[in-house]
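Peer 1: Below is the sequence, then the predicted model.
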Amino acid sequence: MDAAVAGQHARRRIRPPEPLVMAGSPSTPAAFRCPISLEVMRSPVSLPTGATYDRASIQRWLDTGHRTCPATRLPLASTDLVPNLLLRRLIHLHAATLPPSPSPEVVLSQLAAAGGEPAAAEKAVRSLAAKIAPEKGKRASVASAVAADLDSAVPALLSFAKGGAGADARVDAVRILATVAPELVPYLTGDGTEKRGRVRMAVEALAAVLSADGVGEDTKEGLIAALVAGDLGHIVNTLIAAGANGVMVLETILTSPVPDADAKTAIADRSELFPDLVRILKDAASPAAIRCMAAAVQVRGRPARSSMVRAGAIPALALAVAAAPTAVAESALGLLVEAARCTDGKAAIGADAAEVAAAVMGRMIRVGPAGREFAVAVLWLSCCAGGGDRRMREAVASAPEAVGKLLVVMQGDCSPSTSRMAGELLRAVRMEQERKGLAAAYDSRTIHVMPY
């Protein structure tokens, strides 16, 4: 074989390089996906370690205080993010080879058809969420598609948001709900038993949107404005009747800067507000019910305190202090302080002295600093202020290790006013114990705890 023929065979064996992205490729290269979100990167950036992430994902990682590379776990000498322009160009070229993404209507149909398949539902939700990103310019089309069939789209999104999907996917579902949340406000003024399911669905969706961290404040304020602009009396009644989710929405309205003072006063002055909140609190130690009570008291002050007491809130709050999780117990202690500031409240606390004293003293050391200060304040207001209530003094003096717990609070990191109130309580309790011959408990069990 001569040299010319050999050269021709060699050239035949050399294959031309394949393109990095094949037109019609059914899958996305793994290098195009962010190692954190596992989604195709929109703005790829690189860390000093050489690893590349989507800017939004790595920025969240850094904002939470991490100073290591998520992929390599190596410490970061710098948190500077360098745009990976080549990878971004390759991702754009790849996107151009793919078929057009399905319309929002098609994706919603896929979500409804997913049924019990979480992976298929998550794919549909993430696809919809991608379409409402600001740079996509398709937020209105997604909202229109969901709004066109609220009765089926909203329950599907709610079911997914409460399911076992990842946290990012659940946030995406709520973000999609936020695009149509104002469309759900008219559901709160509907009448008829056939609409109860729609009302429950609407309240649940509104609560999910207003309580979500992934929804912008502007969106939440717009939703609250829509709620206040409607038939406020009817809407408040509907929210209260809906239970904990409705109360959460109501509490958000009361604490938002959007409604004016007159609207908030109209809500706080509703005659059935506190009886309904107490009922909900008794059914389950609802944090939303307690926060809503606190918001109403903040709006109306003394009249709201009296209404809360007359509604029978003291026993329910004492139960929440004794048995609820720490954050709820602290909120309940704060409301007991508000109740003890008025004459009716102090009398109601005295009437349930044994239960209130046992709850407050039993939880005093098992809450945070704010909860301890609330506990001391409610005891001081009911036992010492204005002469105090004898029933409460007796009940506190009879509580196990009462003196020791007060001494622990005094020696802890409390404010000067709390330390002063604890000292006055300590003297009142010691006098009551000596009068009843109960001082031995202090001498034998807590003599090693010194107040100063």
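Peer 2: Now that the structure is in, tell me what you want to look at.
Peer 1: contacts and neighbour counts: CA atoms only from here.
Peer 2: Fine.
Peer 1: What's the biggest helix in the protein, counting residues?
Peer 2: In the chain, with assignment by DSSP state H, the single longest helix is helix 416-436.
Peer 1: Any buried residues in the next helix or strand after it, and which?
Peer 2: Counting by DSSP states H and E, the next helix or strand C-terminal to helix 416-436 is helix 440-445. Going by neighbour count (16 or more other C-alpha atoms under 10 Å), the buried part of helix 440-445 is A441, Y442.
Peer 1: helices or strands up against helix 440-445?
Peer 2: Taking 3 or more C-alpha pairs under 8 Å, 6 or more residues apart in numbering; DSSP states H and E as the contact definition, helix 440-445 has no neighbouring helices or strands.
Peer 1: Please tell me how far A241 sits from D260.
Peer 2: Remark: distance between A241 and D260 (C-alpha to C-alpha, to the nearest Å) = 24 Å.
Peer 1: who has more neighbours, the two?
Peer 2: Per other C-alpha atoms under 10 Å, whichever of A241 and D260 has more neighbours is A241, with 16 against 11.
Peer 1: circling back to that earlier point, now find how far off-centre the longest helix of the chain is within its chain.
Peer 2: Centroid separation for helix 416-436 versus its chain: 38 Å, with C-alpha atoms, centre = their mean, to the nearest Å.
Peer 1: Next one for the comparison:
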Amino acid sequence: METVSIPCLFRCPISLELMKDPVTLCTGVTYDRENIQRWFEEGRLSCPSTMQVLHTLELTPNHTLRKLIQAWCSSNPGMHCIQETREPANEKEIQKLLLKIRNAPTKLGNLRKLADLANRNERNRISIAASGGPSVLICTLSRTRNEAEIMLGEEALAVLASLPIHEAKKECIKSLKSPITIDIICWFLCKGNFHARLHAAQILHGLLSSDQNFKAVFRPDEETFHNFDLLLRDQCHQATETALEILLTVSPVRRNRMRAVEAGVANTLIELLPEAEKGIAQKALSLLEILCQSAEGRASVCGNPMGIRVLVKKIARVSELATEATIGALWHIFKNCKTSSVLREIEEAGAYPKLFFLLQIGCSSSTRQRAKEILRTQGPRSWKTNPCCILADQLKAGELKHQDFHVAKLTVHGRIRALAN
């Protein structure tokens, strides 16, 4: 150690020694896990380097820096390489730590140690869940009277969000689904920082996914839907996906559809779709179809200048499931908002060539039926007089010569594809 110069990047800013387990704070500064946890245990709630007060004590493992340190240690004889993985904790250690947290719920150090164990590996998270961890963490969540206790609650929420709830005991799951606990989680969803809101949403999503009966218990209010909308707007992919999955689960209930639309979810989805990647776009279009089943949802989509245009553009561009959802949303609008302005907007957006193209390439029976219903509104004045349709009719009627059949068929599909694009 004395003969080798350790790069500054590999030194912990607290101890100035080689980092064994580099973790990054919300300020962007990286420390050795052991040193920064000791800093927190001494009651300090700021970044040692910047002295900035931390809005969360969450530690993010810096895997890239860890690998660089490992490579550097391997290339320098005499340096002890840091371990790639750490052994899981035994159940007695976890139970002892949970007992300490239960007996001293305001002591941050024990909670941070539990978070460290949960961050290590899946086996530890299963052991924490099976040892009654959720019940202990719920007790910590309920102590949110002042700023320090709220920070404790946010730490407990982060650990709770990482646990496999299905591994917990029945009494733990029951207490987690109680109205009091749900109210506390929703409080963090509305009042907490970004990480707390994300963790609260992840817990709610886990409960909704694991228990169909929980949907009847979970009755989100207007403010909760507003915060789901904020998560949708966030640049974090995980936050957007979690919010989408929750909304897809609760929105089939009419009361929830109305609140989602009132919170601006439909407009947010329309803004999100143009740049959304495949998975997000598919979920967003499925949610829009559900929202368009209500008058409020249809009015929101039609009232947005880009609403119908965005839907039309996504036909046959994302996935088969997304196309079915898109046609479903347009069909609900077409059936219930058949005004001249809406029909004109559908036509100007290029919907009819795309629908005709969809019928040519094939789709599900329900989607085909809905596409035909929308196309029939045009009658002979528009899509039936289109050169593509005339050529298709000639092919069907056998009016073209046999040698021209293949060329004409390619021409039809080429023209339809060009119009659809």
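Peer 2: Yes, it's here. Please read all numbers here as calculations on a predicted model, not as lab measurements.
Peer 1: quick one on the thing from earlier: which elements pack onto the longest helix of structure 1?
Peer 2: Helix 416-436 of structure 1 sits against helix 369-383, helix 390-398, helix 402-411, with contacts defined as 3+ C-alpha pairs under 8 Å, 6+ apart.
Peer 1: Next, count neighbours for the counterpart of D218 of structure 1 in structure 2.
Peer 2: Aligned counterpart of D218 of structure 1 in structure 2: E167 (TM-score structural alignment). Neighbours of E167 of structure 2 under the rule other C-alpha under 10 Å: 17.
Peer 1: isn't E167 of structure 2 right up against I128?
Peer 2: No. E167 of structure 2 lies out of contact with I128 (C-alpha atoms under 8 Å); the separation is 9.1 Å.
Peer 1: quick one: contacts for the match of D218 of structure 1?
Peer 2: Applying C-alpha atoms under 8 Å, 6 or more residues apart in numbering, we find E167 of structure 2 in contact with I126, A129, A130.
Peer 1: after the helix or strand containing the second one, next one along is what?
Peer 2: So that's A129 of structure 2. Following DSSP H and E, one finds A129 of structure 2 within helix 122-130. Using DSSP H and E, the helix or strand that follows helix 122-130 of structure 2 towards the C-terminus is helix 133-141.
Peer 1: Show me what that following helix is in contact with.
Peer 2: By C-alpha under 8 Å, 6+ apart, helix 133-141 of structure 2 touches 98, 101-102, 105-106, 128, 150, 152-154, 156-157, 160, 165, 168, 172-173, 175-176, 181, 184.
Peer 1: Looking at these, which are in helices?
Peer 2: Here DSSP H is the test, and the contacts of helix 133-141 of structure 2 give 98, 101-102, 128, 150, 152-154, 156-157, 160, 172-173, 175-176, 181, 184 as lying in helices.
Peer 1: Give me the nearest residue to the aligned partner of L206 of structure 1 in structure 2, chain neighbours excluded.
Peer 2: Applying TM-score structural alignment, one finds that L206 of structure 1 aligns to L160 in structure 2. Distances taken as C-alpha to C-alpha, 6 or more residues apart in numbering place P134 nearest to L160 of structure 2, at 6.4 Å, with adjacent residues excluded.
Peer 1: measure that neighbour to V217 of structure 2 for me?
Peer 2: From P134 of structure 2 to V217 of structure 2 the distance is 19 Å (C-alpha to C-alpha).
Peer 1: Report the buried residues of stretch 85-92 of structure 2.
Peer 2: Within stretch 85-92 of structure 2, the residues that count as buried by 16+ other C-alpha under 10 Å are A89.
Peer 1: what does stretch 354-366 of structure 2 give?
Peer 2: By neighbour count with 16+ other C-alpha under 10 Å, stretch 354-366 of structure 2 contains the buried residues K354, L355, F356, F357, L358, L359, C363.
Peer 1: List the residues that contact E223 of structure 2.
Peer 2: When contacts are counted by C-alpha under 8 Å, 6+ apart, E223 of structure 2 touches C190.
Peer 1: switch the cut-off to 10 Å
Peer 2: E223 of structure 2 makes contact with C186, W187, L189, C190, D229, R259, A263, according to C-alpha atoms under 10 Å, 6 or more residues apart in numbering.
Peer 1: give me the stretch of structure 1 that the helix or strand it falls within matches.
Peer 2: Here E223 of structure 2 sits within helix 222-233, counting by DSSP H and E. Using TM-score structural alignment, helix 222-233 of structure 2 corresponds to residues 271-282 of structure 1.
Peer 1: count of neighbours near the nearest residue to L247 of structure 2 once chain neighbours are set aside?
Peer 2: Among residues not flanking L247 of structure 2 along the chain, L287 sits closest, at 7.4 Å (C-alpha to C-alpha, 6+ apart). Using other C-alpha under 10 Å, L287 of structure 2 has 25 other residues around it.
Peer 1: What residue in structure 1 is paired with L287 of structure 2?
Peer 2: Here L287 of structure 2 is matched to L335 in structure 1, going by TM-score structural alignment.
Peer 1: coming back round to it: just the buried positions in the match of helix 222-233 of structure 2, please.
Peer 2: L273, F274, P275, D276, L277, V278, R279, I280, L281, K282.
Peer 1: How about the third one: what's its closest non-neighbour residue?
Peer 2: When the adjacent residues along the chain are set aside, P275 of structure 1 lies closest to A311, with 4.9 Å between them (C-alpha to C-alpha, 6+ apart).
Peer 1: Now do the contacts for that neighbour.
Peer 2: Contacts of A311 of structure 1 (C-alpha under 10 Å, 6+ apart): S271, E272, L273, F274, P275, D276, L277, V278, R279, R305.
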